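In: structure for this input, please:
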Amino acid sequence: MTDQSALISSAYSQALSVIESVEPRIAEATRKELADQRSSLKLIASENYASPAVLLTMGTWFSDKYAEGTVGHRFYAGCQNVDTVEALAAEHARELFGAPYAYAQPHSGIDANLTAFWSILAHRVEGPWLEKFGAKNVNELTEADWETLRGELGNQRLLGMSLDAGGHLTHGFRPNISGKMFYQQQYGTDPETQLLDYDLVRAKAREFQPLILIAGYSAYPRRINFAKMREIADEVGATLMVDMAHFAGLVAGKVFTGDEDPVPFAHITTTTTHKSLRGPRGGLILAQEEYASSVDRGCPLVLGGPLSHVMAAKAVALAEARQDSFRTYAQQVADNAKSLADGFLTRGAKLVTGGTDNHIVLLDVTSFGLTGRQAESALLDAGVVTNRNSVPNDPNGAWYTSGVRFGTPALTTRGFGHDEFDKVAELVVDVLKNTRPGSTKAGGASKATYELGDGVADRTHAASAEMLDKHPLYPGLELT
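Out: Modelled structure (predicted):
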């Protein structure tokens, strides 16, 4: 064990001992979670493994501070150290992504998107209406003025990628707040290729005339040309907002450059700080200067007190992402996704869009006679952790789905390469080929239940364990 490993082991062992003295069940669940993550093939595209430095940063007394406001302008006293933390997180974000402005307060990706939405509304709608009313700020508006302004703020148009094409819930999905606060429509993908068709997006934007055009995805296995998306936004006078939560690590690692880097083209870019960026669970906003003052009002506009301990962890993770080793990692994430996709294709599996050029592989499991829910559950029984996902024009809807989404960031962090991901594809196909749909109580075909063939789970666990043992999670970390 190295000196560093010994320090990390000691830190976690002692922390768990303190927790155990108060609530031993939480300490036990924490130990078990590490054991479960070490022994399973984590292939959820939105998950990763943060470094011990990032994880330890979150467990400090910064958790005890209220710090509403912004750097140097807080509504609570004693925030000088929080100012340091937030300023460092923003500095690393600006330098890493080449953004004029960064805002590190959002608690999550959805919070980042909500803050961005309302910032755009404040910038594009509230400002001009204040001028129309002859008011210097919102405090000068009458109740009648407010009634008019509320009608304007709540009746703007949003155009985003549909959920089944790979978009996110917050891109205008009706059950989500974004689908309720905006008059929304959605663009999809080409019905034949399942690829984004920019001419179709342009035609939709011309017809709909949105205030906000959202680009980005959570389950689209291809890259996007953001220069073209900005052209479309400019043509219809829309604000281009890019949600890069899933692929921020590939942007940070310079796998996506030029027209595939959203930051120079988007008016506002949002992201999470975990997923492919490999930081703590949280959100981040990058913006052009013209939107900076609006975004800076995230608290009290949308957010409450920022999570200072998480902002500190964001700063550490962003500092890690500025190292050359992170670029190597990001490229390996993309290369491994290609290896996984090729492994599926050579074994006769069907992939949405026919492959990948990012970190996501979306498997259409209907060729195995299964729903996404059945496939997800059978794979979990075999120690392969994934999530079911819709495919374009999904006949099974958003709950049962017809697809399973795979991502390579987490296992790449563990050191998996081409051979291991090819083996993963072999194991997944073996499980799905040996899974049969169950029956309902009435004797019909079930969309949820399934039957996994005898011995399949055991042989998959055994083959997985062999690979996992060669690439241990948090090597050297031993809990006492």
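
In: only C-alpha atoms for contact and neighbour calcs from this point on.
Out: Noted.

In: residue 193: neighbour count?
Out: Residue neighbour count, defined by other C-alpha atoms under 10 Å, stands at 11 for residue 193.

In: so what's it up against?
Out: Residues near residue 193 by C-alpha atoms under 8 Å, 6 or more residues apart in numbering: residue 353.

In: checking it next. Helix, strand or coil?
Out: Classification of residue 193 by DSSP: H, G, I helix; E, B strand; the rest coil places it in coil.

In: can you give me the strands in the stretch 351-480 of the chain?
Out: Taking DSSP state E, counting those that start in this stretch as the criterion, the stretch 351-480 of the chain carries its strands at 360-364, 384-385, 387-389, 403-407, 435-439, 445-452.

In: closest one to residue 80 among those strands?
Out: Set against residue 80 and scored by C-alpha to C-alpha, those come closest in strand 403-407, at 39.6 Å.

In: on the three-state scheme, the closest residue to residue 173 other than its chain neighbours is what?
Out: Nearest residue to residue 173, sequence neighbours excluded (C-alpha to C-alpha, 6 or more residues apart in numbering): residue 179, at 5.0 Å. Following three-state DSSP, we place residue 179 in the helix state.

In: Proceed likewise with the subsequent sequence, for comparison:
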Amino acid sequence: MSATPAPAGGIRTAALPEAAPATPVPSAAPPPHPAWGDGFADLLRADPDVAGLLLAEAERQTTGLQLTAAENFASPAVLAALGSPLTNKYAEGYPGARHHGGCEIVDMAERLATGRATALFGADHANVQPHSGTAAVLAAYAAVLAPGDTVLALDLHHGGHLVHGSPATLAGSRYRFVGYGLCPETGLIDYDRVRDLARRHRPRALVCGSTSYPRHPDYAAFREIADETGAVLIVDAAHPIGLVAGGAAPSPVPYADVVCATTHKVLRGPRGGLLLCGTDRAGAVDRAVFPHAQGGAQMQEVAAKAVAFGEAATPAFAAYAHQVVANARALAAALAEEGFGIATGGTDTHLVAADVTPLGVDAATARRRLAAAAIVLDTCGLGPGAARGLRLGTAAITTQGLGTAEMAQVAGVMAAAVRAGSPGGPEVAEVRAQVAGLAGRFPPYRSHM
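Out: Just a heads-up that it's a prediction; the model follows:
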């Protein structure tokens, strides 16, 4: 099967010939999966086909290594909130100003979520309704931009997200994007170049954020450039926001006019978006989410975000966030020992961008071989041209309990899979067995999570 064409830059989501496990035949009793609770028994009776798919996905997640940088294992408490009766409630609008009756309790849930978010991140205002990170960024644009306004953002070839200027997106067709790049020698943001472009194009908004940049941005430098050129500073912190919550990364909140984020990834909450801003922009941001871009809030998701924010405020989460970074640094060093090229020479975050061309393969081939060995990750651009990098993250495997001692093993099975040759060959099967053995020692849903 050939790879699905992808827009230039950013993360590739190629269609790969991954052999999915056969859908299991459900038994009469629910599986021993504490994250699902008693509701799985009802699903098993009502729809064994869907129940079988859930079992197959649980098997996939627990027998392989989940290294996708944008993924994590949501806690059982988050999953419980997502499967709650709040799913039934229609709640267009905001607490105290809904378009539907019977919202007294969901109003309390949303106020709890926004209160926890503002306390966790030290922000004046939070909007917890965006359905995704992309929805949050689009709302930030709508709050501060007019159609045709110029936006300066990281070029897609250098790791910018699709919503940072791809012509295939609503943002790309509505606004005029100018891209800044990374220094070709270091792979780091060239702040002098950003300043030069801002002076030349006078953008209405300056965007700081990336899908595959493994270093901490200099938020103060971005603030200075925005102030000098009259731009609104939007920080897309979809990836680092969980590290910020745990005190393992600098916060963009004191510098940005609007911070956009996701609540999954390192933050380990439900899939969804988040906006943080000052009181001066609160009204515009809220109107840009509802009614401009979205209808009724997903109240079960809002409640699950409240749970995640509460968990992220604990010392245990802070220890987790610092371990995520320690694991990423150890994994980057171990991959370098195995012959991978490491972008920027290392990482400050949960994310590692690794060049596979020193191993004699391209990124798409490497990803297929890794997938055949049950190692799941993405490809990414490392500059103009075809993707030659792998983007991987340590958030999920750290949730499982893997530590720095296991990172050499992870790098070893990755290198073995890339070098093994045909995805259907015996070498890959041997690596897959090693991966299953490693993953089996660290089940994702344990009582201490």
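
In: could I get the TM-score for this pair?
Out: Scored against TM-score structural alignment, normalised by the length of structure 2, the superposed chains reach a TM-score of 0.90; 418 aligned residues with a C-alpha RMSD of 1.8 Å.

In: ok, back up a step: turn the strands of the stretch 351-480 of structure 1 into JSON lines, including mean neighbour count and distance to residue 118 of structure 1.
Out: Shown next, in JSON lines, are these (neighbours: other C-alpha atoms under 10 Å; distance: least, C-alpha to C-alpha, whole Å):
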{"stretch": "strand 360-364", "mean neighbour count": "28", "distance to residue 118 of structure 1": "30"}
{"stretch": "strand 384-385", "mean neighbour count": "22", "distance to residue 118 of structure 1": "36"}
{"stretch": "strand 387-389", "mean neighbour count": "25", "distance to residue 118 of structure 1": "29"}
{"stretch": "strand 403-407", "mean neighbour count": "28", "distance to residue 118 of structure 1": "31"}
{"stretch": "strand 435-439", "mean neighbour count": "18", "distance to residue 118 of structure 1": "45"}
{"stretch": "strand 445-452", "mean neighbour count": "18", "distance to residue 118 of structure 1": "39"}
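
In: could you dump those strands to JSON lines with distance to residue 185 of structure 1?
Out: Below are those laid out as JSON lines (distance: least, C-alpha to C-alpha, whole Å):
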{"stretch": "strand 360-364", "distance to residue 185 of structure 1": "24"}
{"stretch": "strand 384-385", "distance to residue 185 of structure 1": "33"}
{"stretch": "strand 387-389", "distance to residue 185 of structure 1": "21"}
{"stretch": "strand 403-407", "distance to residue 185 of structure 1": "24"}
{"stretch": "strand 435-439", "distance to residue 185 of structure 1": "35"}
{"stretch": "strand 445-452", "distance to residue 185 of structure 1": "29"}
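
In: wait, which of those is closest to residue 163 of structure 1?
Out: With C-alpha to C-alpha as the yardstick, what comes closest out of those is strand 387-389 (9.5 Å).

In: matching residues in structure 2 for the closest one?
Out: The counterpart of strand 387-389 of structure 1 in structure 2, counting by TM-score structural alignment, spans residues 378-380.

In: what lines up with residue 131 of structure 2 in structure 1?
Out: Checking TM-score structural alignment: residue 131 of structure 2 goes with residue 107.

In: now that match, nearest residue through space, not along the chain?
Out: Closest to residue 107 of structure 1 by C-alpha to C-alpha, 6+ apart is residue 282, at 4.8 Å.

In: quick one: residues contacting the counterpart of the one you found in structure 2.
Out: Alignment note (TM-score structural alignment): residue 282 of structure 1 maps to residue 272 of structure 2. Contacts for residue 272 of structure 2 (C-alpha under 8 Å, 6+ apart) come out as 130-133, 262-264, 301.

In: can you do 7 Å?
Out: By C-alpha atoms under 7 Å, 6 or more residues apart in numbering, the contact list for residue 272 of structure 2 reads 130-133, 262-264.
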